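>>> fold the following, please.
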Amino acid sequence: MPVLDKKPSRDQGDQNGLPKLPVPALQQTLDMYLKCMRHLIPEEQFRKTKAITEKFGAPGGLGERLQRKLLQRREAKANWVYDYWVEDMYLNNRLALPVNSSPAMVFPKQNFRTPSDMLRFTAHLISGVLEYKCLIDGHALPVDFARGQLAGTPLCMEQYYRLFTSYRLPGPKTDTLVAQNSCVMPEPEHIIVACKNQFFVLDVVINFRRLSEKDLFTQLQKIMKKAESGEENFPPIGLLTSDGRTEWAEARSALIKDSTNRDSLDMIERCLCLVCLDEPCGMDLSDTNRAMMMLHGGGKDKNGGNRWYDKPLQFIVGADGCCGVVCEHSPFEGIVLVQCTEYLLKYMSGSPSKLVRAASVSELPSPRHLHWKCSPEIQKFLTSSAEKLQRLVKNLDMNVHKFSSYGKEFIKKHKMSPDAYIQVALQFAFYRCHGRPVPTYESASIRRFQQGRVDNIRSSTAEALEFVKTMTDKKSTDVEKMEKLCDAIKAQTNYTILAITGMAIDNHLLGLREISKELNLEKPEIFTDETYIASNQFILSTSQVPTTVEMFCCYGPVVPNGYGACYNPQSDHIIFCVSSFHDSPETSSDMFVKALEECLGEMQDLCNTQAGRVTPERGLKRPMKL
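Predicted coordinates:
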């Protein structure tokens, strides 16, 4: 179980006014599961799955027994799915964190003329980080309220308290999410600065006083000078954190045999965050190349070793102006990262902090260079980690595309939800590329509830499939196409409302599966059935990550033959970050982006020709606000 939630929330006051996550009715979930999968699998397979599902949900059967246990769990816990979900989604996953798990926010390109410019920018960034942490520590962040569907509902703020106080510890079978504000690990007062694959301890509080921006700049200069001198150069230990989780756990066990390594690990694991001062990447700084640099650092020959992936926040500042932040995803969702980074970019766009004019701490101690003792065993791990990271770098097929023909204002003008419209466009593009629908993941926030994280909107609806078939059928009229588009958007919107109100199927099925495991039962047939296994292979993994300042989010695919599709709708354009793997013969990010551009264009033409005739709102009952 994750260590993080074994103590009362520091955010208890915010939790008290929020309801607990509901457990949907068993039959509702089973019916919805069959509806979601029917058009995605062959008829014969569906008949078999339907029989298995009906047996599971039969009166007095296993499903009802597990449902009762789940309802008891709901009574006993603040959030019945939280532990199950974080373990299943993240901690039990053995894949390497870069590309496979850790998303990145890509900042606007900076123009550093000198190393001093770079360090001034970094000092200002660190100052902003410390200001933001003060807001969190003082419980001074304003409560978030839901936007989009069912707007105005207050949201759980607990994830913010994990930004600077968590650490993902690798384990042989499962990782552990560690809380640093517990009695085991005291509150951190230092940042780790990575420079030329070396790690330095930057104390941000000395003699009970927070360092001014001027002092931070001075300390960063010392760090850069030490790293460049090469007097004490240690191997790029950070590469180990880019490996598979089991391999990294094994390497860490070898590292901690030595007390020097234990001390260095302790300082990294207890820091507020990392700041990675990167070398120029040697590429043109297109949106696509900057995204790739954020996700994997360019491998062992570039900045791949200048990282520590277990830490939730790694701020990247490249000498060439390639900047952003990489996040370890298990403690918090993308929107929390967006809020944090938007605060920082707004803070930095203002005048330099008042701390620049604050009195300096006299006799600043030199930042400590972390030392490592590397046995032949550890060198072997490093070689293996470096090779695997290189393969990951070569394999990532990334395309960041700014769709400029229109943005969310055009979609709203036609009385449609921008998110639902874009999801239908993604289904259309996938169908155009591959000629079939596939299980699709779209993250939906359930922060309306205590300790809420996300559930899944299953965007590959039967209605979306009908729409894309109609669009590819030359006999269909524009009126028919528009009606099918409205049906698809209505279905997407309705499922979104189910998800954000805690009534979607994925968390519920996960809960039933995990309860059966806790009862030491043989895994129920519904969860060994090929349909259930296929239903969790998300070939299309999508997420809307909107921003109010100039930056964008990106991440990798979650399956070898899949796409990651992150999108940021703005008023007059949409930024798409599409990723896939080169070694899959089925996928191509360029092909997908080209199809997406075409499909969005055809949908625009359709909306313009049919303006005012049909809208998705007609006949759509408005849900009661919670």
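>>> from now on I want contacts and neighbour counts done on CA atoms only, so please keep to that.
Will do.
>>> residue 108 and residue 550 touch, don't they?
Yes. Using Cα atoms under 8 Å, residue 108 is in contact with residue 550, at 6.3 Å.
>>> neighbour-wise, which of the two wins?
residue 108 (17 against 11; other Cα atoms under 10 Å).
>>> which residues touch the more buried one?
Residue 108 makes contact with 322, 323, 550, 551, according to Cα atoms under 8 Å, 6 or more residues apart in numbering.
>>> any figure for the gap between it and residue 46?
48 Å (Cα to Cα, to the nearest Å).
>>> do a quick rundown of the strands in the stretch 251-400 of the chain.
Secondary structure of the stretch 251-400 of the chain, counting by DSSP state E, counting those that start in this stretch: strands at 274-278, 313-318, 323-327, 368-369, 396-403.
>>> TSV for these, including distance to residue 476 and mean neighbour count?
Below are the strands of the stretch 251-400 of the chain laid out as TSV (distance: least, Cα to Cα, whole Å; neighbours: other Cα atoms under 10 Å):
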stretch	distance to residue 476	mean neighbour count
strand 274-278	54	27
strand 313-318	50	25
strand 323-327	46	25
strand 368-369	68	18
strand 396-403	27	21
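>>> show me what the strand or helix carrying residue 511 is packed up against.
Per DSSP states H and E: residue 511 is located in helix 506-518. If you count contacts as 3 or more Cα pairs under 8 Å, 6 or more residues apart in numbering; DSSP states H and E, helix 506-518 packs onto helix 62-76, helix 82-86, strand 454-457.
>>> rerun that using 6 Å as the cut-off
Contacts defined by 3 or more Cα pairs under 6 Å, 6 or more residues apart in numbering; DSSP states H and E place helix 506-518 against no helix or strand at all.
>>> and this one, so I can compare the two:
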Amino acid sequence: MAEAHQAVGFQFTVTPEGIDLHLSREVLKHIYLSGVTSWRKRVIRFKNGILAGVYPASPSSWLIVVIAIMSTLYARVDPSMGMIDSIKKTLPVSDYLTVQTQTIVSAILFATGLWFSIILVLRYTLKALLSYHGWIFESHGKKSFSTRLWLRLVKIFSGRRPLLYSFQASLPRLPVPSVDDTIRRYLESVRPLLDDEQYKQMEIVANEFKKDPAPKLQKYLVLKSWWSTNYVSDWWEEYIYLRSRGPIMVNSNFYTMDLLYVTPTHRQAARAGNVVHAMLQYRRKLERGEHTPLRALGIVPMCSFQMERMFNTTRIPGIETDFIQHLKDRKHLVVYHRGRLFKLWLYYGGRHLTPSELEVQFQRIINDPTEPQPGEKMLAALTAGERVTWARARLKYFSQGTNKVSLDAIETAAFFLTLDDESHGYDPENIKSLDVYAKSLLHGKCYDRWFDKSFSLVIYKNGKMGLNAEHSWADSPIVGHMWEYVLATDCFQLGYTEEGHCNGDLNKNLPPPTKLQWDIPPECQTVIGKSYALAKEIADDVDFHGCLFDDFGKGLIKRCRMSPDAFIQLALQLAHFRDKGEFCLTYESSMTRMFKEGRTETVRSCTWESTAFVRAMEDKEETNETRLELFRKAAEKHQNMYRLAMTGSGIDRHLFCLYIVSKYLGIDSPFLKQVLSEPWRLSTSQTPQQQLNLIDIQKFPKYVGAGGGFGPVADDGYGVSYIIIGENLITFHISSKFSSPETDSYRFGQNIRKAMMDIQALFDIKTKKL
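Model prediction:
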């Protein structure tokens, strides 16, 4: 074991002649290197913390200000208007602090204060500039003079070479919309879903709420927005995720797939070695804050707060609510293979294990012939079942002894890795290959992913891979950022030998991975079995279909002068109406990361304009010119709603927070109850791509990711995730439930395909006429 290997480095025995001391030079060398690495890491973090703390200024600018102020003293000019003399009078005179020294110290203190004042002015100026969102409402490719001037000012005040967290202090806070605007937009969003009588009733309830108690609730919410960093995010994390007592597998966790067409190596251990090493490189840059912050238009910064908890993070179950445990400097991961759990150290001699060393370690686990201990094989099913069941079992069976030590190893690991004994991936010859692949990543066997970890990395037997991510700590774009880095590093920097092994020399003298020990009593095994039975019932009910749409993509849509997202959302509305014969409340996720600690907002994609377009498409007597005109209006409406959501003027997060305040105050609101109980029968999300631009997909068209997806939100609805890949490919990940007679994921996929083609045909006809 690794611990035992380190322990034998220092031995002593008591003899008649005294103490006989034995020291291992090799182990002492590793201890020394580990200490050096630790201190180097602290110094780098401290340095980068200072750089981010004084941004957009720099430490060198302090020296410039000091020199400038000192120069004015020699020129007999006082830019401080007497402040330097005032500071000088407060300093004591002594043998060590002469009058001349007092003057120098006073000037340095004034210069330092002036420097900090300049930093604050720059930050608040940048914050004021970033609070302007008029640019986002302008037509694509058409920037007004004021927007061009604003962009130039933002670029000037943003400084040079920012670190990951450099802009955090300059980001504006998420504004609280007015109650009148929110209710007006809400009524507008439900109008196409209600008949006249239902809508009148909803208007009455909404107007009663607007009169009372909305003003009272709004005051508390505004007060919270002044006091807290973000008036939504902490309540969203707690009440939407952590207080949910149902299973998080399928219902909350999401997945991300590997490269679609390329498998760099078919050796499972080698792929795991490269990918884990790439993740360690990413984590090192993340902990040091060295990643480049994401910026819209390459200029407007996005909040990086969610990235902090990517590694070393676990959702810990509780009776009433879970909590997120985030640690620092975790030096191991836990590996699951054929029912066994292993602890694997990621460092050796104060450095990361190389890809080839990791490959050796993973191959040792694969070759290990031992059988799982009683209860070990399905232990992770506890994380897939009810949260209260898991919390009670954790307190009763895993709070002391061997079980506690082993569970701590899992919960404090950098992340969780599964060396899966199955083979998955996209196969053009098998229409269901993506379906099975998606289900494997979303739930697996219900006991071979640790669903509480921030993410579980899955490496399949054939070298393909994917992620299963827990949702409470962050949203999918955050995971996607790391995933893009890992894929690019794996394929284009680390690479493989001709035989498919990791590059680098082998080191077979590493201590082998440690097999975790368990003492799981029969009654606990019974609890595990019940959690597994529930999880398997949920997993078996998931109907998944992966649909590759390659008839056209972003390139053609942009030639039609359309937003690709609006085009796809309207196609989804048309497909859903054809699939079910009705419209439904539709959820599209948008981000609010232009604000500090922003997460997401909802775009209600089913609008009066979109339903008018869909009905025109289904009316055989309607002309294509009219259909196209209605499509353009619906697309413009959708784009405007998306922009409102991104700029803090959405509907649903505001109503959600008003509801939380009403519960705290004990106020019963029929309006808020009805709003929050409405089912989202069509839940959609776009997976972002090319956040880092590390792979030129024009040059390497086969090196594209397949995106990811999530489970169905409503029992009788669909979940649809889509990724716009390059210019000519869109991938749809469609989920529903087999138990619902109203849904069929494959059928819905075919309806999406037909809807996309039918909409594209409108532009073909219009183009011919032009």
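>>> what's the TM-score for these two chains?
Remark: TM-score between the superposed chains equals 0.88 [TM-score structural alignment, normalised by the length of the first structure]; 584 aligned residues with a Cα RMSD of 2.4 Å.
>>> the helix holding residue 511 of the first structure aligns to what range in the second structure?
Under TM-score structural alignment, the match for helix 506-518 of the first structure in the second structure covers residues 652-664.
>>> and that stretch, how far from the first structure on average?
With mean Cα distance after the TM-score superposition for the first structure, stretch 652-664 of the second structure departs from the first structure by a mean of 1.0 Å once superposed.
>>> out of the strands of the stretch 251-400 of the first structure, which gets nearest to residue 599 of the first structure?
Nearest to residue 599 of the first structure among those is strand 396-403 (11.4 Å), distances taken as Cα to Cα.
>>> does the corresponding residue of the first structure for residue 760 of the second structure sit in a helix, a strand or a coil?
Matched by TM-score structural alignment, residue 760 of the second structure corresponds to residue 604 in the first structure. Recorded secondary structure, residue 604 of the first structure: helix (DSSP: H, G, I helix; E, B strand; the rest coil).
>>> residue 604 of the first structure - how many residues pack around it?
Residues lying near residue 604 of the first structure (other Cα under 10 Å) number 17.
>>> the aligned partner of residue 491 of the first structure in the second structure in helix, strand or coil?
By TM-score structural alignment, residue 491 of the first structure lines up with residue 637 in the second structure. Following three-state DSSP, residue 637 of the second structure is assigned to helix.
>>> count the residues that sit near the residue nearest to residue 637 of the second structure when sequence neighbours are not counted.
Taking Cα to Cα, 6 or more residues apart in numbering, and ignoring the residues beside it in sequence, residue 637 of the second structure has residue 609 as its nearest neighbour in space, at 7.2 Å. Residues lying near residue 609 of the second structure (other Cα under 10 Å) number 20.
>>> equivalent analysis for residue 39 of the second structure, please.
Other residues close to residue 39 of the second structure by other Cα under 10 Å number 12.
>>> what's the answer for residue 721 of the second structure, then?
Residues within reach of residue 721 of the second structure, counting by other Cα under 10 Å, total 22.
>>> host element of the counterpart of it in the first structure?
Aligned by TM-score structural alignment, residue 721 of the second structure pairs with residue 566 of the first structure. According to DSSP H and E, residue 566 of the first structure maps onto strand 563-569.
>>> check residue 129 of the first structure too.
Residue 129 of the first structure belongs to helix 115-137, assigned by DSSP H and E.
>>> where along the stretch 301-450 of the second structure do the helices fall?
In the stretch 301-450 of the second structure, the helices defined using DSSP state H, counting those that start in this stretch lie at 355-367, 387-397, 401-411, 433-442.
>>> so the longest one corresponds to what in the first structure?
For helix 355-367 of the second structure, the aligned range in the first structure is residues 213-225, judged by TM-score structural alignment.
>>> contacts for that stretch, please.
With Cα atoms under 6 Å, 6 or more residues apart in numbering as the test, stretch 213-225 of the first structure has contacts from 120, 123, 355, 356.
>>> closest to residue 274 of the first structure among those?
residue 123 (12.9 Å).
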